[in-house]
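Participant: sequence unavailable; structure follows:
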């Protein structure tokens, strides 16, 4: 894996790629991080896309992903959360129901917590019943920031 750190509005994000694509995003600095600008094209592209996302200029990621871990259920949750449109949210219960098990809302929460590529795979778009802001591995202030960023951009795009 190759790691790089992005200074973002929600703090440092460590981003890793392997031979297939982006495989990790972590909140904070993860060592080992290479000094200088990354030379690996997918890692550079991931950092550029994240910068565009935080600038409100990018509403969908296109970098290739490499997800090699997770149960079948977790992978299904990650695919489902990737399908939630930019600027929108779904509840844990709605995701569970969409995956065929309306009683699996807590399991959806566990899968969100195990998401290896937060922000790019948008687990922040999953909220509690009634839209309540609950659960996020990066902390609720980061989740709130991401949701507010997307809501503002979506509103601006809708009115332009």
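Facilitator: Thanks, I have the structure now. No experiment lies behind these values; they were computed from the predicted model shown.

Participant: okay, CA-based contacts and neighbour counts for the rest of this
Facilitator: Noted.

Participant: ranges for the strands of the chain?
Facilitator: Here the chain has its strands, by DSSP state E, at 2-8, 11-17, 22-27, 90-91, 126-127.

Participant: so which elements touch the fourth one?
Facilitator: To tie it back to what came earlier, the one meant is strand 90-91. strand 126-127 (3 or more C-alpha pairs under 8 Å, 6 or more residues apart in numbering; DSSP states H and E).

Participant: try the third one
Facilitator: Judged by 3+ C-alpha pairs under 8 Å, 6+ apart, the packing partners of strand 22-27 are strand 11-17, helix 41-54.

Participant: and the longest one, how far out from the chain middle?
Facilitator: Okay, so that is helix 41-54. Using C-alpha atoms, centre = their mean, to the nearest Å, the mean C-alpha position of helix 41-54 is found 13 Å from that of the whole chain.

Participant: next up, a second structure to put side by side with the first:
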């Protein structure tokens, strides 16, 4: 993301059933997706400055929320984390629409069995929720243990219901 001395990011905002979304990126990758939290977005004071890629991502999100899209094909920058985080984010990206994994299953899928707490931290640091489906990870008993995007658990519940993923309330 930008620092106080750098140029403002390219960004676009999208209305959704979850409230406002804000995407940042450049001509080649989506950098972040934020879901409104407590009525605010990270760059709400800045004007929109969309790139063609940001417009394409916004269109795909609109299609997803309308029930017309089950996969995204926009490139997301997953290189701005630790090696461990990047491996978790790649694991998240491999979970298909309508499916889910437990934190333990996700850990095993990336060769990190027994790293459940660290897996949870990396899932929570996902820079582009929805595009990289971190909402598709549940506890081994099917419960929601948390969600760091939007309004938290209610946001995750909405996304799970939207995709027809069963969870324990």
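Facilitator: Good, I have the coordinates. Just so you know, these numbers come straight off a predicted model, no measurement behind them.

Participant: hey, which of the helices and strands packed on strand 22-27 of the first structure is tucked in deepest?
Facilitator: strand 11-17 (a mean of 21; mean count of other C-alpha atoms under 10 Å).

Participant: what's it in contact with?
Facilitator: Strand 11-17 of the first structure has contacts (C-alpha atoms under 8 Å, 6 or more residues apart in numbering) with 1-7, 22-30, 42-43, 46-47, 66.

Participant: at 7 Å instead, please
Facilitator: Here strand 11-17 of the first structure makes contact (C-alpha atoms under 7 Å, 6 or more residues apart in numbering) with 1-7, 22-30, 43.

Participant: mean shift between it and the second structure?
Facilitator: Strand 11-17 of the first structure: mean distance to aligned residues in the second structure after superposition is 0.9 Å, counting by mean C-alpha distance after the TM-score superposition for the first structure.

Participant: residue range for that strand in the second structure?
Facilitator: The aligned range for strand 11-17 of the first structure in the second structure is 19-25, by TM-score structural alignment.

Participant: ok, back up a step: can you list the strands of the first structure in JSON lines and add distance to residue 97 of the first structure?
Facilitator: As requested, the strands of the first structure are exported to JSON lines (distance: least, C-alpha to C-alpha, whole Å):
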{"stretch": "strand 2-8", "distance to residue 97 of the first structure": "34"}
{"stretch": "strand 11-17", "distance to residue 97 of the first structure": "31"}
{"stretch": "strand 22-27", "distance to residue 97 of the first structure": "27"}
{"stretch": "strand 90-91", "distance to residue 97 of the first structure": "10"}
{"stretch": "strand 126-127", "distance to residue 97 of the first structure": "13"}
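
Participant: residue 72 of the first structure is nearest to which of those strands?
Facilitator: Closest of these to residue 72 of the first structure is strand 22-27, at 17.1 Å (criterion: C-alpha to C-alpha).

Participant: buried set for stretch 137-149 of the first structure?
Facilitator: Neighbour counts over stretch 137-149 of the first structure (16 or more other C-alpha atoms under 10 Å) mark 137, 138, 142, 143, 144, 146, 147, 149 as buried.
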